[in-house]
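# Dropping the sequence and predicted coords here.
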Amino acid sequence: MSSARLRLLGLLSAPLAWLLVAYLGSLVAMFATAFWSTDSFTGALVRVPTGDNFSTLFHDSVYRTVALRSLGVAVAVTVIDAAVAVPMALFMAKVARPRWRGVLVAAVLTPLWASYLVKTYAWRTMLSEDGVANWALGPFGLHGPGFGLVAVVLTLSYLWLPYMVLPIYAGLERIPESMLEASSDLGAGAGRTLRSVVLPLLFPAIVAGSIFTFSLSLGDYITVKIVGGSSQLFANIIYDNIGVAANLPFAAAASFFPVIVILVYLALARRSGALENL
C-alpha cells in the first residue's frame, strides 16, 4: 500500500472512529434505557433494570397490529415504487437519446429539492374532500381515498420514488447493449428479453432501491399524522412516547422493532449483492 494511501487512511480513521463510537454508543444507551421505567406518579426515570417494556410490546395485541400494519405499508410503498421506477428507468437508460438522459435524471431529482412538508401537505390538499382526487373522479361516480392508509401509501410512494429510480437507472446503464441485441438475434421479443435478461440482471439494483423505500417508509411518522387520518404506524408510537407520554424507556424499547427489521433486511439485501449497487 502506497504511503499516500496510508496517510489518507490515517486522516480518515479519526472521524470514522468518532462516528462509529457515536453511533454504537447511542445504540448502547438506547438499549440500556429500554430496560428502565418511569414512575407512574412523578414521571421520573427509574433506573432499575426491568423487562416490562419489551413484555408489553410482545404481549399487547395493539402493538403487534401496528407493527404488522407498518410492515405492510413499507412493503406496499416498495412494490409500488419498483413497479413505477422500472419502466421509468428503462426509458431513461435504454430508450431516450443520450443527450436527454441528463435532463431526465435532473427531472427525477427535482422533487427532492422541495421541502418534505410542502410535498406532504400538497398531497393532503389533493386528497381532501374538495381536492383534486374527488374533482377528477367525481364525474365517473367515484370517490377519492380520503385520509387513511391508502393516502399514506400514495404519499410515501411519491416521496421516495426518486430513491428507487436512481439505483435502477444505474443498474440498467451497466447492462451492455450487446446482451439485448444477442437476445433479439436469438428470436426473443421485447417481453421475453425483459423477463429473461433485463430483470435478472436488474434484481440487485431493485433490491438496492428498496432499501431506501422500505427503511424510510418504516421509520416515517410525519406523513401519517398529515394524511393518515386516525391510522397509526409504529414510528408514531415511538414519537408519542417521547413527546406526549414522556415515556422514554418505552420509546427506546419500541425503537428496537425498526432497527431489528432493517438489520434483517440489510442482511438479506447483502446476500443478493444489492449493496454493491448503492
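Cool, the structure landed.
# going forward, measure contacts between C-alpha atoms and count neighbours the same way
Noted.
# Would you confirm that residue 253 belongs to a strand?
No: under the criterion used here (DSSP: H, G, I helix; E, B strand; the rest coil), residue 253 is helix, not part of a strand.
# give the contact list for it.
In this structure, residue 253 makes contact with 30-31, 33-35, 53-54, judged by C-alpha atoms under 8 Å, 6 or more residues apart in numbering.
# and if you look at residue 229?
Taking C-alpha under 8 Å, 6+ apart as the definition of contact, the neighbours of residue 229 are 147-148.
# quick one: secondary structure of it?
coil.
# how close does it get to residue 117?
Using C-alpha to C-alpha, to the nearest Å, residue 229 is found at 16 Å from residue 117.
# The stretch 1-150 of the chain: strands as residue ranges?
Along the stretch 1-150 of the chain, the segments classed as strands by DSSP state E, counting those that start in this stretch run 37-38, 45-46.
# most packed of these?
Counting by mean count of other C-alpha atoms under 10 Å, strand 37-38 has the highest mean neighbour count of the strands of the stretch 1-150 of the chain, with a mean of 20.
# counting contacts, what elements does that one pack onto?
Secondary-structure packing of strand 37-38 (3 or more C-alpha pairs under 8 Å, 6 or more residues apart in numbering; DSSP states H and E): strand 45-46, helix 248-271.
# swap the cut-off to 6 Å and go again
The helices and strands touching strand 37-38, judged by 3 or more C-alpha pairs under 6 Å, 6 or more residues apart in numbering; DSSP states H and E, are strand 45-46.
# can you put the strands of the stretch 1-150 of the chain in TSV and add distance to residue 213?
Putting these into TSV (distance: least, C-alpha to C-alpha, whole Å) gives the following:
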stretch	distance to residue 213
strand 37-38	33
strand 45-46	35
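# out of these, nearest to residue 170?
For those, the distance to residue 170 is smallest for strand 37-38, at 47.6 Å, taking C-alpha to C-alpha.
# Take this one as well and set it beside the first:
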Amino acid sequence: MKSPDRPAGHGGPVRRLAGMLHRRPYLRLSLLLSAPLLWLVVAYLGALAALFVAAFWSTNVFTGDVVKEFTWQNFQDLVTLDVYRTVMLRSVLVAVLVTVIDGLIAFPMAFYMAKMASPRTRRWLVIAILTPLWASYLVKAYAWRVMLANDGLIDWALGPFGAHGPGYGLPATVMTLSYLWLPYMILPIYAGLERLPDNLMDAAGDLGARTFRTFRTVVWPVAFPAVVAGSIFTFSLSLGDYIAVKIVGGKSQMIGNVVYDNIGVANNLPFAAAVATLPVAVMVVYLVAVRRTGALENL
C-alpha cells in the first residue's frame, strides 16, 4: 500500500537542525551566545591585549614614531620616578576615600528605602536616585565647579559661619566624584537589603538583641556583599576618572590625566598604555580579593 505524502520539509535540513538543537541544549546556548562573545573578545579583550602589548614599546625621542621593540623602560619609569609613584598613590587614596564616603552615605539611605519607607515613598526615592544618572556627566561636573568657585554657592552657604569652601583641588575632586558615583553605591545596597526578610530582624528583637547586635549579626552579613559590589563601581570609576579632575581638581593629577597628557601633548602612546595598565591591574587584584564575599553575584 502506498504511504501518504509527507508534509513539505519533513526530514529536511531545517527540521534536522531543529531536532539536533532540541536534543543538545548546550549547542543551542553556544549559538545564542556566539555573537556577543565574539564581540566581547574582539572589541574588549582585543583592545586590552593591544593596550598591554603597546605598553612594552617605546617612542623615538627625535621623530616621535613608535618603536615596536620589547622594552621594560615604561614600567621602570613608573616605578622609579617619584612623580608617577605619587600620582598612583594619590589616585588609589582618592578612589578609596570616595568609596568610603559613598558607603557611609548610601547605607542609611538604602536601609531606609528597603526597610522603613512606604511603597509609595520608596518609588519616589528610587526615581530621585536614578534621575541624576540621566543628566550629562559634564553638566554635573561643571555644576560642582560653579558651586566650588570663589564666592560660589558653598562659600555663600558657609559665609555666615565664618568658613569658606575648599575651592579647587583634591578635596573638590573627592566631593565631586562622591556625588557622581553615589547612585552606583546606593542601588546595589538597596537591592541587597531588599532580600533581607523582615522577620529576621523581628526575631532578633524578640530574642533580646539590641540595635547594634541586630545590625552586626543579621543586617551586616546580608548587606556586606552588596556593599562590596557597590564599592567595585565607585572604586573603579574614581580610579580611572580624569574629567572631574580637570574640571575641579586645580593642579592635581591622577592616573587618567597622565594617560591623557601622554596621548595628546607628549604623543607618547606606549607610556600612556603602560600607565593605563595600572588601574586595570589594581582592579584585577581587587576583584580577586573580593570574589569570595559573594559581591560579584550582586552586580
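On my side now, so go ahead. Given the structure is predicted, the values throughout are model-derived calculations rather than measurements.
# quick one on the thing from earlier: so which of the strands of the stretch 1-150 of the first structure comes closest to residue 252 of the first structure?
Closest among those, using C-alpha to C-alpha: strand 37-38, at 10.5 Å.
# what's that closest one aligned against in the second structure?
Counting by TM-score structural alignment, strand 37-38 of the first structure falls onto residues 58-59 of the second structure.
# Touching that stretch from outside, list them.
Among residues not part of stretch 58-59 of the second structure, those counted as contacts by C-alpha atoms under 6 Å, 6 or more residues apart in numbering are 65-67, 270.
# how big is the offset of that stretch relative to the first structure?
Here stretch 58-59 of the second structure is compared with the first structure after superposition; its mean distance to the aligned residues, by mean C-alpha distance after the TM-score superposition for the first structure, is 1.1 Å.
# Okay, the aligned residue in the second structure for residue 216 of the first structure and residue 69 of the second structure: tell me how far apart.
Under the alignment (TM-score structural alignment), residue 216 of the first structure maps onto residue 237 of the second structure. Taking C-alpha to C-alpha as the measure, residue 237 of the second structure falls 32 Å from residue 69 of the second structure.
# Show me which of these two is the more surrounded one.
For residue 237 of the second structure and residue 69, the more surrounded residue by other C-alpha atoms under 10 Å is residue 237, and the numbers stand at 19 against 10.
# quick one on the thing from earlier: closest to residue 45 of the second structure among the contacts of stretch 58-59 of the second structure?
Compare each of the contacts of stretch 58-59 of the second structure with residue 45 of the second structure using C-alpha to C-alpha and the shortest gap goes to residue 270, at 18.1 Å.
# Just confirm residue 169 of the first structure contacts residue 89, I think it does.
Yes: shown here, residue 169 of the first structure and residue 89 form a contact pair, counting by C-alpha atoms under 6 Å, at 4.8 Å.
# ok so, going back, ok, which of the strands of the stretch 1-150 of the first structure comes nearest residue 202 of the first structure?
Within those, the stretch nearest residue 202 of the first structure is strand 37-38; the backing value is 47.5 Å (C-alpha to C-alpha).
# What is the equivalent residue in the second structure for residue 156 of the first structure?
When the structures are aligned by TM-score structural alignment, the residue of the second structure matched to residue 156 of the first structure is residue 177.
# can you tell me the helix or strand for that match?
In this structure, residue 177 of the second structure sits in helix 170-194 according to DSSP states H and E.
# what about that helix, how far off from the first structure?
For helix 170-194 of the second structure, the mean distance to aligned residues of the first structure following superposition is 0.4 Å (mean C-alpha distance after the TM-score superposition for the first structure).
# So which residues make contact with that helix?
98, 102, 106, 110, 114, 129, 223, 226-227, 230, 234, 245, 248-249.
# and of the residues you listed, the nearest to residue 260 of the second structure?
When the contacts of helix 170-194 of the second structure are compared for distance to residue 260 of the second structure (C-alpha to C-alpha), residue 245 wins out at 11.8 Å.
# my guess is that closest one is in a strand, correct?
No: remark: residue 245 of the second structure does not belong to a strand; assigned using three-state DSSP, it is helix.
# what sits against it?
Going by C-alpha under 6 Å, 6+ apart, residue 245 of the second structure touches residue 173.
# on that earlier part again, just the buried positions in the helix holding residue 177 of the second structure, please.
For helix 170-194 of the second structure, the buried set under the neighbour-count rule, 16 or more other C-alpha atoms under 10 Å, comprises 170, 172-194.
# Please enumerate the helices of the stretch 51-200 of the first structure.
52-59, 61-90, 98-109, 116-127, 132-137, 149-173, 177-185, 190-193, 199-218 (DSSP state H, counting those that start in this stretch).
# Please convert those to a markdown table, extending it with distance to residue 244 of the first structure.
As requested, the helices of the stretch 51-200 of the first structure are arranged in a markdown table below (distance: least, C-alpha to C-alpha, whole Å):
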| stretch | distance to residue 244 of the first structure |
| --- | --- |
| helix 52-59 | 17 |
| helix 61-90 | 17 |
| helix 98-109 | 36 |
| helix 116-127 | 21 |
| helix 132-137 | 33 |
| helix 149-173 | 22 |
| helix 177-185 | 56 |
| helix 190-193 | 53 |
| helix 199-218 | 21 |
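# out of those helices, which comes closest to residue 257 of the first structure?
Closest approach to residue 257 of the first structure among those (C-alpha to C-alpha): helix 61-90, 8.1 Å.
# counterpart of the closest one in the second structure, which residues?
Aligned by TM-score structural alignment, helix 61-90 of the first structure corresponds to residues 82-111 of the second structure.
# May I see the buried residues of that stretch?
Buried residues in stretch 82-111 of the second structure, defined by neighbour count with 16+ other C-alpha under 10 Å: 84, 87-88, 90-100, 102-103, 106-107, 109-111.
# Over to stretch 44-57 of the first structure?
With burial defined by 16+ other C-alpha under 10 Å, the residues of stretch 44-57 of the first structure counted as buried are 45, 52-54, 57.
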